[in-house]
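Engineer: just a sequence and a predicted model for now, questions to come.
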Amino acid sequence: MPVCIIHKTTADSKGSCSKYTFYLNKENQELIAEKKYDRQQFFFDQHQNKLSSTTAMQKIDQNTRGKGLTRKEDKYFTVTLNFSEKELSYLAEKATGRKGIDNVNQMSKKEFEKYNTNIREYARNAMKNYASNFRNNISKNDIVYFGKTEHKRKYKGTEKEVINGKAKSGELKPGLQSHVHIVVSRSHKEKRIRLSPHRSARNTNNHKLRGRNVPNASFDRMQWVIKNEQSFDRQFKYERSLNEKFEVQYALKNGTPEEKIKYKSLIQENNLDKSKELEL
């Protein structure tokens, strides 16, 4: 399942997003040093494919001014859209027509562009789902965000591979590692509504903050993950196995003993049916 991570806010989230924006240029800087200019990735939003760093940054910063947010409140949120190894292999095969792609450098320029286009359009669908997931009839045109696709990941010193001595901190991780970083404004594009993915539908009722006429829209993070999984499958005609489904993985981890037994049994039956199909 595509994993949609809404990161915890930091002190930087209460001001300009400039620091994070320029941080997201790290992969392009490496590509420039390697003279792989045509492999660079641009910032994008719901309608544009090539935003400069300055334009992307200003989209967020300008949208939070005069929107009823105080100095101590978060002005933006950061999100990462991640894919499973199987999903990335599937996307690579759709872009190239070949199996066994485990590095984007194995793709031609045309194949790489198609691969990136598919990921970018999926991110746009995910942000459309993000908007509609708020309980205030919010649409994709009501949110302000920008995204950036990256194709590399590096080991961190805290990861088990580094701790166990199988990798070094800073080394590139093998295989396809494509993912999307997103910065989204807390403010509605026009109206004075706070759009926080940290404000759960379970603990708010779209109430107005005391002393200020600025309502908060509630957000259901679990539903957003489910919608994004459905969007991926629909967009790419992906036949998701039972054990890849979010609801199944969630039940196996957090469900009752009865639910865990039920889903384990269903997965075994599903795998058995597939084995019989292969034999035939």
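Structural biologist: Done, it's in.
Engineer: hey, let's count contacts and neighbours off CA atoms from now on
Structural biologist: Noted.
Engineer: how about the strands in the chain?
Structural biologist: Applying DSSP state E to the chain gives strands spanning 3-6, 76-82, 145-150, 179-185, 194-200, 216-219.
Engineer: reformat those strands as JSON lines; add mean neighbour count.
Structural biologist: Formatted as JSON lines, the strands of the chain follow (neighbours: other C-alpha atoms under 10 Å):
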{"stretch": "strand 3-6", "mean neighbour count": "16"}
{"stretch": "strand 76-82", "mean neighbour count": "21"}
{"stretch": "strand 145-150", "mean neighbour count": "24"}
{"stretch": "strand 179-185", "mean neighbour count": "22"}
{"stretch": "strand 194-200", "mean neighbour count": "20"}
{"stretch": "strand 216-219", "mean neighbour count": "24"}
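Engineer: now those in JSON lines, please, with extra columns for distance to residue 119.
Structural biologist: Compiled in JSON lines, the strands of the chain are given as follows (distance: least, C-alpha to C-alpha, whole Å):
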{"stretch": "strand 3-6", "distance to residue 119": "14"}
{"stretch": "strand 76-82", "distance to residue 119": "10"}
{"stretch": "strand 145-150", "distance to residue 119": "8"}
{"stretch": "strand 179-185", "distance to residue 119": "8"}
{"stretch": "strand 194-200", "distance to residue 119": "22"}
{"stretch": "strand 216-219", "distance to residue 119": "24"}
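Engineer: also this one, for the comparison:
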Amino acid sequence: MYITITAQKVQGNYAQSAADFVDYLEKENEGKPLPELEHFFDQQHDEIAAEEVIREIDDNTAKLKNKEPKFYSITLNPSGRELKAIQDSPEALKRYTREAMKEYAKAFHREIDGRPVAITDIKYYAKVERQRTFKGTDKQVRENQPYATKILELKNDIRSINRGEQIGNTKTLQQKIQRLEAAAPYQLDGKRIVRGMAKPGSQSHIHIIVSRKDASNRYSLSPGSKHKASEVEMHGKMIKRGFDRNAFIKNSEKTFDQLFRYKRNYVESYTARKTFLKDPKLYFSTITKLPANEKAMAFKLLQQSGVNTAVLSIPTNKFQVAIKALNQLKKGVGKAIESGSIGI
């Protein structure tokens, strides 16, 4: 499970309205028949209209300045293995979202009217999305780019010839284009993978719009707080503050496992991701010490995400002599983590 929390910005400035973000999330519904539409939902309601989401988020910004985030975007990104475990069910994803948002509320080190923050204090709207598209940063698009560049140059040459600006054989150039299209290393259904093309397989994920202010529009609840858990004196009172992002992500992961009896492998865990970022050598060493069946699954998951695991066959006490191979493995795992392809 790969979870992100971001403040929404437009050209470097915090978005003053949720309208553009809601419109972006509505694009997947374009052209779909009514029974197939994915609607917004919150903790208690289904089929919430986009207009209501915009109105409720935009009206819940009391005393917030232009330079402060008005709302945050949370994404819950299950891996292919996790989606398979729940049969890619939108209803299961909704159920999970509602439980994960309870963990979001618990992660605030705040009090409202003398009690801890509860899910009823959180104003949020979520939506299940079923598709993803290839981005310019994806490996497939990046490694196809040299072919795309040459194809564009040839197409420009053809247009110049047709306008009489240069001499050449357009048929020959078209044949070159066809050869380049076929030679591009990453293809999908016989076509070169390009930015914007829909990704294959199960791609379901959840987008959540959560207000910066609590449901009463009185208190600021910022998941972007730099403070994990602390107290500060304000107006003569000691006020609790902070948000524990690690606790939110870790407990949301645990919630998924408990809800669906999911047996999470080490390399899929948030703990593994944190270990990799802090101490890659310990990360790899831990994998080699897993029980045989778990280690086999770890290798399989890493290999499926494009990581060369050959170095993991080197005895732990000889890692020092394989530092070059270890660095290559680090690079591969890092890219897999960034893309969420091993579910971290």
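Structural biologist: Nice, I can see it. For clarity, every value in this text was computed on a predicted model and none was experimentally measured.
Engineer: any chance you could compute the TM-score here?
Structural biologist: Here the TM-score for the pair of chains, by TM-score structural alignment, normalised by the length of the first structure, is 0.78; 241 aligned residues with a C-alpha RMSD of 2.4 Å.
Engineer: one step back: who wins for proximity to residue 36 of the first structure among the strands of the first structure?
Structural biologist: Closest approach to residue 36 of the first structure among the strands of the first structure (C-alpha to C-alpha): strand 145-150, 14.3 Å.
Engineer: can you check which part of the second structure that closest one sits on?
Structural biologist: Using TM-score structural alignment, strand 145-150 of the first structure lines up with residues 124-129 of the second structure.
Engineer: do I have it right that residue 205 of the second structure meets residue 76?
Structural biologist: Yes - using C-alpha atoms under 8 Å, residue 205 of the second structure makes contact with residue 76 at a distance of 5.9 Å.
Engineer: so what does residue 83 of the second structure match up with in the first structure?
Structural biologist: In the first structure, the residue paired with residue 83 of the second structure according to TM-score structural alignment is residue 88.
Engineer: who's in contact with that match?
Structural biologist: Counting by C-alpha atoms under 8 Å, 6 or more residues apart in numbering, residue 88 of the first structure touches 176, 177, 178.
Engineer: what's the last one aligned with over in the second structure?
Structural biologist: Okay, so that is residue 178 of the first structure. So, by TM-score structural alignment, residue 178 of the first structure is matched to residue 204.
Engineer: do I have it right that its match meets residue 81?
Structural biologist: No - judged on C-alpha under 8 Å, residue 204 of the second structure makes no contact with residue 81 at a distance of 11.7 Å.
Engineer: thinking again about what came up before, how much space separates the match of residue 83 of the second structure from residue 114 of the first structure?
Structural biologist: Note on residue 88 of the first structure: its distance to residue 114 of the first structure, by C-alpha to C-alpha, to the nearest Å, is 13 Å.
Engineer: of the contacts of residue 88 of the first structure, which is the nearest to residue 224 of the first structure?
Structural biologist: Using C-alpha to C-alpha, these come closest to residue 224 of the first structure at residue 178, 20.4 Å.
Engineer: any idea how far the nearest residue in space to that closest one that is not next to it in sequence is from residue 274 of the first structure?
Structural biologist: Leaving aside its chain neighbours, residue 178 of the first structure sits nearest to residue 151 (4.0 Å; criterion: C-alpha to C-alpha, 6 or more residues apart in numbering). Remark: distance between residue 151 of the first structure and residue 274 of the first structure (C-alpha to C-alpha) = 32 Å.
Engineer: which one of the two is surrounded by more residues?
Structural biologist: residue 151 (17 against 12; other C-alpha atoms under 10 Å).
Engineer: so the more buried one makes contact with residue 173?
Structural biologist: No - the criterion here is C-alpha under 8 Å, and residue 151 of the first structure misses it with residue 173 at 10.3 Å.
Engineer: ranges for the helices of the second structure?
Structural biologist: 19-26, 50-58, 80-85, 90-106, 139-162, 170-183, 245-260, 270-278, 280-288, 292-304, 323-339 (DSSP state H).
Engineer: can you list these in JSON lines and add distance to residue 66 of the second structure?
Structural biologist: Formatted as JSON lines, these follow (distance: least, C-alpha to C-alpha, whole Å):
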{"stretch": "helix 19-26", "distance to residue 66 of the second structure": "16"}
{"stretch": "helix 50-58", "distance to residue 66 of the second structure": "13"}
{"stretch": "helix 80-85", "distance to residue 66 of the second structure": "39"}
{"stretch": "helix 90-106", "distance to residue 66 of the second structure": "25"}
{"stretch": "helix 139-162", "distance to residue 66 of the second structure": "37"}
{"stretch": "helix 170-183", "distance to residue 66 of the second structure": "48"}
{"stretch": "helix 245-260", "distance to residue 66 of the second structure": "24"}
{"stretch": "helix 270-278", "distance to residue 66 of the second structure": "34"}
{"stretch": "helix 280-288", "distance to residue 66 of the second structure": "41"}
{"stretch": "helix 292-304", "distance to residue 66 of the second structure": "44"}
{"stretch": "helix 323-339", "distance to residue 66 of the second structure": "31"}
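Engineer: hmm, residue 230 of the second structure is touching residue 242, no?
Structural biologist: Yes - assessed by C-alpha under 8 Å, residue 230 of the second structure is found in contact with residue 242 at 6.3 Å.
Engineer: shared neighbours of these two, anything?
Structural biologist: By C-alpha under 8 Å, 6+ apart, the residues touching both residue 230 of the second structure and residue 242 are residue 109.
Engineer: please report how far the residue mapped onto residue 40 of the second structure from the first structure lies from residue 49 of the first structure.
Structural biologist: Alignment note (TM-score structural alignment): residue 40 of the second structure maps to residue 43 of the first structure. To residue 49 of the first structure, residue 43 of the first structure is 7 Å away according to C-alpha to C-alpha.
Engineer: more neighbours, these two?
Structural biologist: Of the pair residue 43 of the first structure and residue 49, residue 43 is the one with more neighbours under other C-alpha under 10 Å, namely 23 against 16.
Engineer: contacting residues around residue 54 of the second structure?
Structural biologist: Contacts for residue 54 of the second structure (C-alpha under 8 Å, 6+ apart) come out as 17, 18, 19, 22.
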